[in-house]
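Colleague: structure for this input, please:
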Amino acid sequence: MKNIIIILASLLVSLQSYAQTRQLEAHEHGAAMVMMAMEGEKLHLEFEVPSESIVGFEHFPESDKDRMVFASAMALLSTPSNLFGIPDEAECIPVGINVSQTLFSGESKHHEGEHDEHGDEHDESRSDKDDDHEKVGDHDEHKDEIHSEFHASYLWNCHHADDLKAVQTRLMKVFPRIEEVRVQWIVGDLQGAMELENQDGFIRGWN
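Modeller: Down below sits the predicted model:
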């Protein structure tokens, strides 16, 4: 288990370093970022996507319907075979799954926007010039509107990693609001990037 954790940590460092060269535009609805790394027998897949593209909303689930949609999405995301197709001949066994979302932090960000708005209203009472500040406050409130994302990370042990020629992504089929998948991959000393717009697109290019 310690070896798996160490390897996973090294893969995460590699992914984050490479991701800096071509980042996903800030919170773009309909676009998902997938990062893949292969090191020895370890395959790591990680992706991030706006909540709107997964569940259709970005606020904290309040209604029964929202909670059901949210729970269904979490269940789908917790089963990697729903989202990615790995060749049987590679004999990859899932050994790590982590799914999270930022809805709580998004709600907190919204409250910060409201606080800024009240501060600008208080300034307005002191001088006419502060009308400009109110406009800035309104702009800040819009800028601080709720945004949230889903993050998922998966780790496999692949007994025949050399037979892993491609990985199929089913994200657009499972979550139809996703219109584009942007991929960054690292396999050994090789790395690459690609964009997928097909529901059954394949991540490939290292062999």
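
Colleague: use CA for all of it now, contacts and neighbours both
Modeller: Noted.

Colleague: what is the one helix or strand Glu112 maps to packed up against?
Modeller: Using DSSP states H and E, Glu112 sits within helix 103-124. The contact analysis (3 or more CA pairs under 8 Å, 6 or more residues apart in numbering; DSSP states H and E) places helix 103-124 against helix 131-143.

Colleague: so which elements touch the helix it packs on?
Modeller: Packing partners of helix 131-143 (3+ CA pairs under 8 Å, 6+ apart): helix 103-124.

Colleague: show me which residues of the helix it packs on are buried.
Modeller: Buried residues in helix 103-124, counted by 16 or more other CA atoms under 10 Å: Leu103, Gly106, Glu107, Lys109, His110, Gly113, Glu114, Asp116, Glu117, Asp120, Glu121, Glu124.

Colleague: just to revisit the earlier point, could you give the angle of the helix holding Glu112 to helix 131-143?
Modeller: Per axes from the mean of the first three to the mean of the last three CA atoms, to 10 degrees, the angle that helix 103-124 makes with helix 131-143 is 170 degrees.

Colleague: from Asp131, how far out is Asp123?
Modeller: Separation of Asp123 from Asp131 (CA to CA, to the nearest Å): 9 Å.

Colleague: what do you get for Asp66?
Modeller: Applying CA to CA, the value for Asp66 to Asp131 is 39 Å.

Colleague: one more: Gly96?
Modeller: 54 Å.

Colleague: for comparison, sequence B:
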Amino acid sequence: MEFSQLKTDRALAKRVAAGDVEAFDGFFNEYFPRLFRFTMARTGGDADLAEEVVQQTMCKVVRKMGSFRGEALLFTWLCQICRNELASIFRAQGVDGRDTVPFEDVPEIRAALESIAAMPQEPSNQHAASELANFVRVTLAHLPLNYATALELRYIRGCSVAEISRELKISNKAAESVLSRARAAFKEGFRSLWDFEPNFLLD
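Modeller: Down below sits the predicted model:
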């Protein structure tokens, strides 16, 4: 499935780079909200900052689209540019970062990555560890905003249910329900996208 997606991504990038307006509209509508969600998790929920970062990222991406070679998923490539843009803004503000944790540092994901790293040091195993982290990022980006936000608050920022309820402005019971549905949606989305069971987290 990943090969098929890479092929699709390369074709889209080529059309956007060539100035195809229809392709650009489709690209923007697909990736702007996903990048916004990705960035919100790294700006402490600052929507204005996240929007600024994503706008700057998209402008830079359009100029660089011709350099996309399809060696990774397009969304992975976009996220790297977005991270660099965010880091530049933080540096300009004299800020090292916010209270967010990379996916690779979530304990359950770290354990999965380390189990792969413990295998014989073959290129395929090293690639698998990198791809696992990418799979998690992309899956989260496919979720509805409230589900993605709830999972990011719980598993990346380590918030309690009470803190999540305050952040989402819902009751504790509703927050528990959202988390439960979000976990189920993540697992189902992961299976659908990548064709294997994400049994390493969210239990």
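
Colleague: please state their TM-score.
Modeller: With the length set by TM-score structural alignment, normalised by the length of the second structure, the two chains reach a TM-score of 0.27; 96 aligned residues with a CA RMSD of 5.4 Å.

Colleague: now for Glu85 of the second structure: which residues touch it?
Modeller: Contacts for Glu85 of the second structure (CA atoms under 8 Å, 6 or more residues apart in numbering) come out as Val53, Gln56, Thr57.

Colleague: which one of the residues you listed is nearest to Thr8 of the second structure?
Modeller: Taking CA to CA as the measure, Thr8 of the second structure lies nearest Thr57 of the contacts of Glu85 of the second structure, at 21.1 Å.

Colleague: name the nearest residue to that closest one, ignoring sequence neighbours.
Modeller: Cys82 (5.5 Å; CA to CA, 6 or more residues apart in numbering).

Colleague: buried set for the helix or strand harbouring that neighbour?
Modeller: Secondary structure assignment for Cys82 of the second structure, by DSSP H and E: helix 74-92. Using 16+ other CA under 10 Å as the test for burial, helix 74-92 of the second structure gives Leu74, Phe75, Thr76, Leu78, Cys79, Ile81, Cys82, Arg83, Glu85, Leu86, Ala87, Ile89.

Colleague: which helices and strands sit right next to whichever helix or strand comes after that helix?
Modeller: Downstream of helix 74-92 of the second structure, the next assigned helix or strand under DSSP H and E is helix 107-117. Applying 3+ CA pairs under 8 Å, 6+ apart, we find helix 107-117 of the second structure packed against helix 123-142.

Colleague: what's the next secondary structure element after the helix it packs on?
Modeller: Assignment by DSSP H and E places the next element after helix 123-142 of the second structure at helix 145-151.

Colleague: how many residues are close by Asn98 of the first structure?
Modeller: Residues lying near Asn98 of the first structure (other CA atoms under 10 Å) number 12.

Colleague: and His142 of the first structure, what does it touch?
Modeller: Gly113.

Colleague: pull up the gap between it and Ser17 of the first structure, please.
Modeller: His142 of the first structure is 31 Å from Ser17 of the first structure, by CA to CA.

Colleague: so which bits of the top helix by length along the second structure are buried?
Modeller: Longest helix in the second structure, counting residues (DSSP state H): helix 172-194. For helix 172-194 of the second structure, burial by neighbour count (16+ other CA under 10 Å) applies to 172, 175-176, 178-180, 182-183, 185-190.

Colleague: out of the buried residues of helix 103-124 of the first structure, which comes closest to Trp185 of the first structure?
Modeller: Leu103 (27.4 Å).

Colleague: test my guess that the closest one contacts His110.
Modeller: No. Contact status for Leu103 of the first structure versus His110: not in contact, 10.7 Å apart, counting by CA atoms under 8 Å.

Colleague: which parts of the first structure are helices?
Modeller: 2-19, 52-55, 64-77, 103-124, 131-143, 171-174.

Colleague: among the contacts of Glu85 of the second structure, which are in strands?
Modeller: With strands taken from DSSP state E, there is no overlap with these.
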